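>>> My questions concern the predicted model and sequence given below.
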Amino acid sequence: MNEQGAAPRVPTNLQCLVMVARHHGVDLSAERLMHEHAVDDRPVPTALLHTMARNAGLKSRCTFISPRQLLRLGGALPVLAELDNGNWIVVVRVDPGAERGAGPETVHVLDPLASAPVPLALPIDTFSSRWRGKVLLVKRSYALSDENQPFGLRWFLPEILRQRRLFRDVALAAVVLYALGLVTPIFFQLVIDKVLVHHSYATLGVLAVGITVALVFDAIFTFLRRYLLLYATNRIDIRIATRTFRHLLDLPIALFEHVPAGVLVKHMQQTGRIREFLTGRLFLTLLDSLSLLVFLPVLLLYSVKLTLVVVGFTAFVGLTVIALIGPFRRRLRELYEAESARQGLLVETVHGMRTVKSLALEPRQRKAWDGQSALSISTRFRVEQISTTAQSLTGLFEKLMTVAIVSLGALEVFSGAMTVGALIAFNMLAGRVSGPLVQIVTMVHEYQEVALSVRMLGEVMNQAAEQRGRSRGLQPRIEGGIEFENVSFRYAEGGPPALDDVSFGISPGTVFGIVGKSGSGKTTITRLVQGLYGVQQGIVRIDGFDSREIDLVHLRRSIGVVLQDNFLFRGTVRENIAATKPDAALEEIAEAARLAGADEFIQRLPRGLETMLEENGANLSGGQKQRLAIARALLADPRLLILDEATSALDPDSEAIVRQNLRRISQGRTVVIVSHRLSTLADADAILVVEDGRVGDLGRHDQLLSRCATYRQLWGQQMRHVA
């Protein structure tokens, strides 16, 4: 960390605020802030930093913390930290390794005075010796209605508030139920103290009619409360399900390629649990807590001493549950990790069942499943142990409370301070008071499960959508011109480059081939054209427009893509071909099938175009699936068609049909063909040779044969196989 040198033109704390703001998606200009607030090169006062942050839609708080507390900040990072020389830095990450027995405790910082904007790792002791303990916490400020806010319990509030009228009606029904809840205890008290003692038949009849009417109203309002709550939660469910699935579809393809499908499914299933907690357990517990305003004063009117007994036993229950929260949270996290791994294995096995059967891998998968199941079940047993312990102790305390109430109440009856009927009524009302109090405490226990569910679902919902920031991108007419200018790309940070300084151009309306050895970067080029991955370095232009400025949906609807392994959905052949153009006429579908060479086998299917396909076309051969995928791409009449090993699964006759139709297919559009079969590219207008992520050569077939050794080698290998 820099100590000396010329004072920076921009104060270090302002530079740090700009860095942290950009982390939260707020683009600030240090120079503009200095101009607007008349700031010179001296450190910006903390109060002014708060003002700048607030004006930018950020929340900030200045505080002093210890090194131990710094290591536990977690999700609050990055934060601004002041050094002993008055300069500020950004703490971007902490590694509390020693606390977990996993190495030294390390702090990763960004110093605005450093020559390169690269995080510097420092041991916590070294950092602490230079740090004053002062930090500025900054986070994004969101309105309740902002759909871009980070996922958490707050994320559900707008949907709940949409149904506030229904929840208001539920609350009103609950208030009526609380009032009716007093009727039964008072009925028993009057019968015991008045009717039985005086043998008053008339009073008994009146009380019986009254309690019957009250119970009927109680049943009606109980039904209304449950019905309204069910109706409201169902409306919330559909909106939340729609929002979460929409966000899932908006996520970049890289997430689905790196996160197992089973883990994603497990995370997405947490929506129901969270909603159920908020609108069910939490809402009803809060409503029942309001009943304390009705029942607690009534209990105090009966007996202050017995009321203190009720509150005391409830406190014991609370202390018991709170003591078990720590172990419960740790084991619950282990359980969810084990369940996610097991579900991931299940989805992977089902998806790869053909390979499992072909290679006789059943014993291997069975062993893996048994191991995961044993781990999951043993972890669940440890979680249930804690839950059972809490429930047993809670039940014991509630029974002891009843014993204490009856015993002490009997003494009150003996002394004449309370009647027998009053004691019975008090005991009945005590359950109405202790119940909500116990629910409040045990809800803390349940909250631990929900908090973990929020964290799991947040791992998906807090991922940035690929369309974010470009939802109103350009929508030019796509003609098919493509230009790569000094493009470099890596699939993983620090990994080998998939593309390295690649530059070439494709003219509109031409047939362009891409060849190279496996892993050379051919498919990566086509993925960048489709916008499946963001350009990391350089520029990809589509018809002269930077691809990052073009609306993704518009771009992809203008591109037809056929891959080596295409997915077909469950449905009819016609529905699969018309997936990109549902309103297509039957003649258009038939023409697309003919161009793809699929009409011949479709006619032999039991019901032709109306034949039902299994998931991923399991009842078709690989070549038939490939031809349907080609027909699906052609039906939308894309201006740019990408065939990525599209004929690899075709038999020679089918491939010959596609090649014969290629001239018609390419009319009026740009066709990019990625293929190992160089004979397919012999008539291409230009062929790009890719070698280890770089451009090896570019030219026509005859030109490459004469000057490109790699192309000549690939061609020679194929000719030997043909011979």
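Structure received.

>>> going forward, measure contacts and count neighbours with C-alpha atoms only.
Fine.

>>> Spit out the contact partners of the residue nearest to R54 when sequence neighbours are not counted.
In space, R54 comes closest to S60 once its chain neighbours are excluded; the distance is 7.5 Å by Cα to Cα, 6 or more residues apart in numbering. Contacts for S60 (Cα atoms under 8 Å, 6 or more residues apart in numbering) come out as H50, A53, R54, L136, L137, V138, K139.

>>> next up, a second structure to put side by side with the first:
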Amino acid sequence: MKNFPFYRQIDFKDCGPTCLKMIAEFYGRKISIEHLRGLSETSRGGTNLKKLSFAAKNVGFDVIGARLSLENLDKAPLPCILFWDNNHYVVLYQRVNETYHIADPAVGLIKYKKGAFVKHWASSVNNSDNPSEGIALLLEKTEYFDSVKSEPPKKKSGYKHLLPYILKYKSLFLQLCVGLLAGSLLQLVFPFLTQSIVDVGIKNESVQLIYLLLLAQLFIFLGKIALELIKGWALLHLSTRINILLVSDFFKKLMSLPISFFDTKITGDILQRIDDHSRIEKLITTSSLNILFSIFSILIFASVIAYYDFYVFLLFAVGSVVYVVWILFFLKRRELIDHEKFRLMSQEQSLVVELLNGMQTIKMNNVEKEQRWAWENKRVELYNVLIKGTRLEQTQDAGAALINELKNILITFYSALLVIEGNMTIGAMLAISYIIGSLNAPLHDFVGFVKESQDAKLSLQRLSEIQNKPSETDNGETKQLPKSSHDIEIKNLNFRYPGSDVLVLKNINLLIPQLKTTAIVGASGSGKTTLLKMLLRFYRPDEGTVFVGDQNLSSIDLKAWRDHCGVVLQEDFIFNDTILKNVVISNIEPDKERFLNAIKMANIEDFIMKLPQTWDTVLGNEGMGLSTGQKQRILLARAIYKNPKFLILDEATSALDADNEKIIVDNLERFFEERTVLVVAHRLSTVKNADQIIVLENGAIEEIGSHVELVQKTGKYYNLIKNQLELGD
């Protein structure tokens, strides 16, 4: 079999589409991972065999998903996709005798003996009568596959992406380059001074000349130290600014992405990408400047060696080439280890975040040990990869040091022979020894730069995946909210979440009249919150349209639309900041009168005023220290302070006692009159006064009407109210 094309998964859950990408390229067609990820609907939980089969059929494969015995798998056409370790996908691309060749997108190209192979593959089948049975996705290309051309290669966000950051500080870069050049020239003087001391000063017994040469060396050395200090401060200034710019631009892009992007990423993947910026910043500043210095030093000093003796130069050149080739020999293996390290660090970070966020639940269920073990097991995996990397680096460094030392010994030996034969002075020999010693650092820096540029390339690859994502405002909307009618009309809307087969909203047709209150009720999971998120444009409908007045909601400027919406969602966030900042949630100077009115209407004024620092009290992360009811009232005050045209409340008072809820409902009654209100609630007291009540069941509208009309129907709404009253009794 020809060399199998290997690609590594970018994210933790990208194994399925990455396997399909490898097989497609094996058959001669290049398909982007983004396209395959979309077809297979890969989400934060990955993808399943059904969706992976759909993606494979879509790109031109005949697909059979089957549970096979090992005997039948050995007869199956290769390559094929295997379900691996019960949570992963790999490609089986070749079998030789009892050795199975696997392309694992998380690890690399690996060979397994029969026993080890079965252990990984058969673990994907539970309660099988046959212990050597597993799940496979068999693929054969069709005529359609050959008829479609490969996708044109996407413009990569490579090192050109970094050019604007360098140009922004080009004057500082230029100053640093001049400083490094001056340092190199000062360094160049030392071997000639050393030769002069020996060949002129000592030979002619001129103590005065020796003093003069040594004094010159001292001043040059002090000049070098001064240049190094200046370079250090300039680099610190430059690297700090570039790092801030890089991470700031990353956050700018990250915050422009739709909510659906965050639904498909685990937290660790995003945190690791933030860490990737430190590699890039180091490459742009320290490494790139050092390599310029190193290349200049190597060229100048190599020329000086050639001036002294061509054969010494030849020994140096051959030794240096062998040294560099030895280092480059390990780059591919370092790349594999780096990818594995990224994957495990991402998983470990996600576990830590999960552990900290779920501490209350962990303690409630006495599972501290189990959760700690889960983290420890992941840490052990990471430790083993780090050990593997350390061993590789030690082998690389030991071999490089040996090659370098052998080169130095051979040059010293040959130079000594030339001195004995009278073809070289002792001073020239010492000068060459000094130059060889000085060249060790630039050569090491050159190799270090190769390593760091490889690391930065991998980091850029991961970051470019985010930079190439379309922003949620990339659909060209420019229109403002219509000035006349603000009725919201939903027509034939269908929606399902990415990675799900189930329609969450089905054929929704609905008119939400302006300046009226519309309530949405229904059982948990009926699609109430999803409908609100569709109106906020967190997601785009699979089918159907939403209008505001006579304008399509998708054509209205997104920021302008959200500026007009005051929202309280169930998963809304309270920041680690003051109560005032959490309500105002803007850098604009707070309007104290509006703020006081908002906290009064949300019935949290008394609580805030009793605090020692009143509204300047800093709240803990996610509102730590507040009750759920207090959090809800602060979130409600936030929505009221915004003074929106549209008020959207999702279970905004669900955690409040009856007295608090009654006060807030009474306070909001006049506030509701001046705006369009959409309320999701379970409690009768919250919805009964609504102008219109929508009953949702399994994502579809079952009933529409007022409280009185729906009770008279004795349908779904009536049963919901009846059950609630019975529970109350």
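That came through fine. Everything numeric here is computed off the predicted structure, so don't read it as measured data.

>>> Superposing both, give me the TM-score.
Remark: TM-score between the superposed chains equals 0.81 [TM-score structural alignment, normalised by the length of structure 1]; 622 aligned residues with a Cα RMSD of 2.9 Å.

>>> follow-up on the earlier one: please flag which of the contacts of S60 of structure 1 sit within helices.
Taking DSSP state H, the ones among the contacts of S60 of structure 1 that sit in helices are H50, A53, R54.

>>> Neighbours of the last one, how many?
When counting by other Cα atoms under 10 Å, one arrives at 15 neighbours for R54 of structure 1.

>>> just the second one next, same as before
For A53 of structure 1, the count of nearby residues is 22 (other Cα under 10 Å).

>>> do the first one as well
Using other Cα under 10 Å, H50 of structure 1 is surrounded by 19 other residues.

>>> Over to the closest residue to it other than its chain neighbours. Which of the three states is it?
Among residues not flanking H50 of structure 1 along the chain, S60 sits closest, at 5.9 Å (Cα to Cα, 6+ apart). Secondary structure, DSSP: H, G, I helix; E, B strand; the rest coil: S60 of structure 1 is strand.

>>> Need the counterpart of S60 of structure 1 in structure 2.
If you follow S60 of structure 1 across to structure 2 using TM-score structural alignment, you land on a gap.

>>> State the distance from S60 of structure 1 to V109 of structure 1.
Separation of S60 of structure 1 from V109 of structure 1 (Cα to Cα, to the nearest Å): 19 Å.

>>> before we move on, what about F484 of structure 1?
Distance of F484 of structure 1 to V109 of structure 1, given as Cα to Cα: 36 Å.

>>> before we move on, what about V347 of structure 1?
For V347 of structure 1, the distance to V109 of structure 1 equals 40 Å [Cα to Cα].

>>> Neighbour count: these two, which is higher?
A count of neighbours by other Cα under 10 Å puts V109 above the other of V347 of structure 1 and V109, at 24 against 16.

>>> is it true that the more buried one lies in a helix?
No. Assessed with three-state DSSP, V109 of structure 1 is strand; it does not lie in a helix.

>>> which residue sits closest to it, ignoring its sequence neighbours?
Closest to V109 of structure 1 by Cα to Cα, 6+ apart is V91, at 4.4 Å.

>>> Enumerate every residue touching the alignment partner in structure 1 of F646 of structure 2.
F646 of structure 2 maps onto L640 in structure 1, with residues paired by TM-score structural alignment. Contacts for L640 of structure 1 (Cα under 8 Å, 6+ apart) come out as I478, E479, G480, S558, I559, G560, R669, T670, V671, V672.

>>> Could you count how many residues lie near A519 of structure 2?
A519 of structure 2: 30 surrounding residues under other Cα under 10 Å.

>>> Confirm it sits in a strand?
Yes. Counting by three-state DSSP, A519 of structure 2 is located in a strand.

>>> Going along the chain, name the helices of the stretch 401-550 of structure 1.
420-461, 522-530 (DSSP state H, counting those that start in this stretch).

>>> which residue ranges form the strands in the stretch 601-729 of structure 2?
646-650, 676-680, 692-697, 700-705 (DSSP state E, counting those that start in this stretch).

>>> Next, format those as a markdown table and append distance to M534 of structure 2.
Compiled in a markdown table, the strands of the stretch 601-729 of structure 2 are given as follows (distance: least, Cα to Cα, whole Å):
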| stretch | distance to M534 of structure 2 |
| --- | --- |
| strand 646-650 | 12 |
| strand 676-680 | 13 |
| strand 692-697 | 15 |
| strand 700-705 | 14 |
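
>>> A578 of structure 1 -> structure 2?
With TM-score structural alignment as the criterion, the equivalent of A578 of structure 1 in structure 2 is V584.

>>> residue contacts, its match?
With contact set as Cα under 8 Å, 6+ apart, V584 of structure 2 has these partners: P590, F595, R638, Y641, K642.

>>> Which residue is the nearest non-sequential neighbour of the last one?
With sequence-adjacent residues excluded and distances taken as Cα to Cα, 6+ apart, K642 of structure 2 is closest to G566, at 6.1 Å.

>>> in what helix or strand does the equivalent of the one you found over in structure 1 lie?
Matched by TM-score structural alignment, G566 of structure 2 corresponds to G560 in structure 1. Using DSSP states H and E, G560 of structure 1 sits within strand 559-562.

>>> Now do the buried residues in that strand.
I559, G560, V561, V562 (16 or more other Cα atoms under 10 Å).

>>> now the strands for the stretch 351-500 of structure 1?
Using DSSP E, counting those that start in this stretch, strands in the stretch 351-500 of structure 1 cover 482-490, 497-506.

>>> quick one: which of those is nearest L306 of structure 1?
strand 482-490 (71.5 Å; Cα to Cα).

>>> on average, how far is that closest one from the matching bit in structure 2?
Here the mean offset of strand 482-490 of structure 1 against structure 2 after fitting is 0.7 Å, by mean Cα distance after the TM-score superposition for structure 1.
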